[in-house]
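Trainee: The following comprises the amino acid sequence and a computationally predicted model.
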Amino acid sequence: MKPTLALPGLAYGGDYNPEQWPEEVWAEDMRLMREAGVNLVSVGIFSWALLEPSEGVYDFAHLDKVLDLLHANGIAADLATPTAAPPAWFFRAHPEALPVDRDGRTLSYGSRQTFCPSSPAYREAALRIAGALAERYADHPSVRMWHVHNEYGCHNAACYCDTSAAAFRRWLRARYGDDLAALNHAWGTRFWSQWYGDWEEILPPRATGAVPNPTHRLDWRRFCSDELLALCTAERDVLRAAAPSIPATTNFMVMSNFDALDYWRWAPQLDIVSNDHYLMSTDPESEIDIALSGDLTRSLAGGPWLLMEHSTGAVNWQPVNRAKKPGELRRNALAHVARGADGIAYFQWRQSRAGAEQWHSAMVPHAGTDSRIWRDVVRLGADLRALAEIRGAGSPADVAVVWDWDARWALELPSQPSGELRYADLVRAWYEPLWRSGVAVDFVRPRADLSAYRLVLAPSLYLVDDEGAANLSAFAERGGTLAVGFHSGTVDDNCHVRLGGYPGAFREVLGVRSDEPFPLLPGGRVALSGAVPDGAAGTLWSERLRLEGAEAVASYADGPLSGVPAVTRRPHGSGAAWYLATLPDPATLAALLDRVRAEAGVEPVRTAPPGVEVVRRRGPQADYLFVIDHSGQGAELPVAPGSSELLTGKETAGTVTVAPGEVAVVREPR
């Protein structure tokens, strides 16, 4: 049994960096934290240089004071190992630990995460400071959780130095059973005279004059994820040895623009799954990305999780950093809770006066408490206290969307039929109609147990191993409804093309065969006809498809493939399998997915007007219905008799009204 966070109700807080401020500010921090309802803060994340000012010499005086002050004010600490930012003295002593990029340039210190993940010197120093913290604070009453490192791989997901090359070779020898012939087969090295006769000949995929070997690149991505995971578990083990009852976490970055780590492999290694999520200023409907990220994080966790970082307003690292609109802070936070978060935290507590993130918003902004952000922060704290009983509630779903990091990495390797394909965009395109319809969604690996679902969607599964393909096919045969997107099943787990026609591993279950892809040029569209809305079009992709047991639902209506099937359906066993050989325009894709889910017997959580998000969490005695208005129009929804609205504490009379731009959370008895 994994240890849990010993904290009543929902967690609320953020990164607390008192070392940036004189001690006279700390007492004010405590008062304001109590006013806002803060009950958990992350401490010490970037404090290595202060905690260990020279090698093996520790100074815990300021951290002692901070932890004692938090405890005296009833605030729990998520105590971090500060290993994301090694101090300058470390790099002066170990310049070989600096990372090297693909072009062979050694990067300098002076920022964060400027270390080689394979460096023995870094590993030794990181475990030493982690051990010192664990020994000193394992029994401190304020410490309720260990925060391992910070955002692994955010800036140093890969290092191409000679030390990393040696570590890569060790990883490859383990993967291929010390069989160099097996590696040569997996990588297809007979092409372009890439055959390796000695393990020492293998290098990281450094910059080269032409297209690199795709399986070499894929194994490199796998290695880099595993190398960072090994650092994480090593620190975790040091902390567990000192305090086995304190849970350990690290903050993931389940966001559309980060793809460095295979979080399916990471999540089981943690006691609590945590995530950081930030909005992209260019996304006109960022609430959809919040929902997708939350559903994926909950699926990784297998239940509730913690939002470790997001922003009260603007961030500082995008080309233009927009402030949040009125009510957006609250909607964002409660949308995460709706998707399974049992805690909400921000980067950071008090906005920095100096440093690289001085323009990143915080709970206490530069303007102080006479600000909209502060008033919103206090209001959110009251909301979370009102929702305390929701902690631990589940999130039932009848639909699973397949998400796989190997497939993502492989799809975006160079020299694909189309360089326009982006894994996260394809998945979001299929997810968005489900979100708009109010359909609950889990994410799964190809090999996952699918018995709880009626409908499984695989929007983009270019790479799939035999076991994963068989698992998805068996789901349909047993009575489920399976829908697969184009260019799926094409290669095996070594990135070798499955011969005999596309879509490779799924030809039989889908009852189709394609002999040639016809990707569309950027901005290109092809008209569709059949059981689709008027004006339907396909984008990004088309292919010459032949029916081998399936029926055509829609066909291409113009272009070189006019009359060729574009969307198909095949009965399979006691279920059905659908294939979309193009990416339909949003309205057409929504109509098709509505038909697919209706066939599967999947209903929305609750019918709601456009722009009103409705999400359900399920407790032992009641359901909790989150109604979030993104439209600015407000809405009124029916609810079960005997329900009550938790944020206001008022009973409902068969309906709940959510004001424009606001949120309601209804307890519905079961």
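Mentor: Nice, I can see it. Remember, it's a predicted structure, so these values are computed and weren't measured experimentally.
Trainee: use CA for all of it now, contacts and neighbours both
Mentor: Will do.
Trainee: Skipping its backbone neighbours, what lies nearest the most centrally placed residue in the chain in space?
Mentor: Among the residues of the chain, the one closest to the centroid is residue 254, at 1.8 Å (Cα atoms, centre = their mean). Excluding the flanking residues, the one nearest residue 254 by Cα to Cα, 6 or more residues apart in numbering is residue 293, at 5.8 Å.
Trainee: can you count the residues close to the one you found?
Mentor: Neighbours of residue 293 under the rule other Cα atoms under 10 Å: 21.
Trainee: Comparison target, given below:
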Amino acid sequence: MPDVPDVPDVIAYGGDWNPEQWPEETWEQDVALMREAGVNRVSVGIFSWSLIEPAEGVFDFGWFDRVMDLLAGNGIRANLATPTASPPPWFADAYPEALPVDADGRRLHHGSRQGFCPSSPIYREKALRIAEQVATRYRGHPALALWHVHNEYGCHNARCYCDTSAAAFRAWLRSRYATLDALNDAWGTAFWSQRYHDWAQILPPRATPSFTNPGQQLDFRRFSSDALVELYVAERDLLRELTPGVPATTNLMAGAHWDMDAWAFAAEVDVVSTDHYLVGARPEPHVDLAFAADYARSLNGGRPWLLMEHSTSAVNWQPRNLAKTPGELRRNSLSHLARGADGIMFFQWRQSRAGAEKWHSAMLPHAGTGTKVWREVVALGAELAALSEVAGSTVTADAALLLDHSSVWAQDHPAQPTADLDPVEEAKRWHAALWRAGVTCDVAHPEGDLSGYRLLLVPQLYLVSDAGAANVEEFARRGGIVLVGPYSGIVDEHDRVRLGGYPGAWRDLLGVGTEEFFPLDAPIRLASGATGTLWSEAARATTAKVLDTYLSGEPAWTRNEFGDGAAHYLTTVLDDAALAEVLATVCREAEVEPPAVSGPGVEVVRRSHADGRSFLFAINHTDRDASVTTGAGDRVTVPAGDVLVIPQVTRP
């Protein structure tokens, strides 16, 4: 996997620059201010298709040549985009059949962005043509650092239900199942008289009188994600042919957007890049940020990754777009850096005067340079330059949390035992408990390499393949500690129930058998005094030891010896305090420790180089001074709202 071709030991810093939104006389001013702010990288061309190709087959690169030359002349590198995320008006006018169609059969029209059907051969042809034009024009240009392919795949058109998509879906199913008998078996079509006798009878899960077939819905989600990956790969392969050695990426939305399989995309990019925006309605948005950053690092196999977008202050798309308080921009940025980012970038450089995102904050706000945001942007640029030694270092985690998009999609089907279980929110809640304990945690795929971990967490993995189930068992057999939450291991990769009693795939691993689920409409007390919420099970321990029970005596928390390791099981959703205690127990058992001892609200993460140099990040998210005791035993004070980066040297 090629690296982003930066100057050695430099952290990429900057944002999306959209000079086409502004008169050309502002461009020199923009670049001068970029240099003042320490910007060394910008993303350009993302939404420029309608200007580069104002009419079909007519190309105008003169203005963009001046943009690229201006960047090169000022020592600023470009994440050069293929502008394929937003087809121009002429595309929709000439090819209305390439526009997306929703599940109700409505064709969506031009007027925003991502107005195309991912399976449309016409869209693909025109997208590859504009990508080829851009790559041919700028191959070898001194500003070119990285290909930014498309933008936020699937953000608004993750699934299309048109006839073109239906035909592509059938082709995808033929490749996956080969025969109709295999498909009918996988989808359980004997139920509700749904058996197919001809491939032509199969449609996307369009609006129906009642529940759609769960297997059909799950496979359509998989197909739709694969269609987007194929579009990326087609552009990437073209770019590799024309500009060998220039890495390519696309900005995922790890931890926030679940319509695409991020693991599948990560396998195809040269470096993982992602976007992250705080959600003001969340009680601790900085903890959610940490989850997204850990997920991005994990998608990149633990290697440094690129934060392609985040905001300097408010965004524009939430019911209440909260501005960031003084110092929050810095804390957010350094939290991403602490968790493995080697690039800190924003949407966007100059705040738009018009358009749907004019109220989205930027590095250069509407009010100009005499602002809190600008002062913080300039200060952050200087700080990142001073932290250049951090670049290239990595974050090591001894714990991993399992997540699989197929499981999330399968559980999203409405015909579930309860509507209250949310696998993503439960995964984030477990991660948040570790965050509060100072424990760094990766995110892993059930079928991925788990050999580097001591502790494996499975909050709510409803669907798991045979290979994934065996992988988790092998982890425990070789000495690992596993904690499995309720409603896990229940169905196979086709969303078919694993028979013989729950928890299905892991009855032997957990030493527990459950015969019936009992969703809760009110909290219940456990024998320990803890509270169970949302869910309970009529379970019995077969080989496991019972550590806590319901007041009825049935097990709520168990531990089972398995090989050289052990597996814990929770049959209910514990309250936050009780979950923290359980996680503390399994962390001690697995000998998983934080890199430093800190108080509530203080984030601690370590990045390390192979030569023994390391950097302890201590980020105080509270309004009070806090103390942190480093691994070397030194005690330091982190002022309220401040960040300390403590260099250390240990044996490699």
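Mentor: Nice, I can see it. Bear in mind the structure is a predicted one, so any value in this text is a computation, not a measurement.
Trainee: To which residue of structure 2 is the residue nearest to the centre of structure 1 aligned?
Mentor: By TM-score structural alignment, residue 254 of structure 1 lines up with residue 254 in structure 2.
Trainee: how about its match, what does it touch?
Mentor: Contact analysis of residue 254 of structure 2 by Cα atoms under 8 Å, 6 or more residues apart in numbering lists 262, 274, 275, 276, 292, 293, 295, 296.
Trainee: so which helix or strand takes in it?
Mentor: Here residue 254 of structure 2 is covered by no helix or strand, with elements defined by DSSP states H and E.
Trainee: Please apply the same query to residue 246 of structure 1.
Mentor: Going by DSSP H and E, residue 246 of structure 1 is not in any helix or strand.
Trainee: pretty sure it contacts residue 5?
Mentor: Yes. Residue 246 of structure 1 is in contact with residue 5 according to Cα atoms under 8 Å; the separation is 7.4 Å.
Trainee: Counting neighbours around each, name which of these two comes out higher.
Mentor: Higher neighbour count among residue 246 of structure 1 and residue 5: residue 246, with 21 against 16, using other Cα under 10 Å.
Trainee: how far away is that one from residue 518 of structure 1?
Mentor: 55 Å (Cα to Cα, to the nearest Å).
Trainee: so how much does the longest helix seen in structure 2 differ from structure 1 once superposed?
Mentor: With secondary structure taken from DSSP state H, structure 2 has its longest helix at helix 214-242. With the two structures superposed, helix 214-242 of structure 2 lies on average 0.5 Å from its match in structure 1, counting by mean Cα distance after the TM-score superposition for structure 1.
Trainee: Now do the buried residues in that helix.
Mentor: Neighbour-count burial for helix 214-242 of structure 2 flags 214-233, 235-236, 238-239, 242 (criterion: 16 or more other Cα atoms under 10 Å).
Trainee: quick one: the following helix or strand past it to structure 1 mean distance?
Mentor: Using DSSP H and E, the helix or strand that follows helix 214-242 of structure 2 towards the C-terminus is strand 248-249. Once fitted to structure 1, strand 248-249 of structure 2 is off its aligned match by 0.6 Å on average (mean Cα distance after the TM-score superposition for structure 1).
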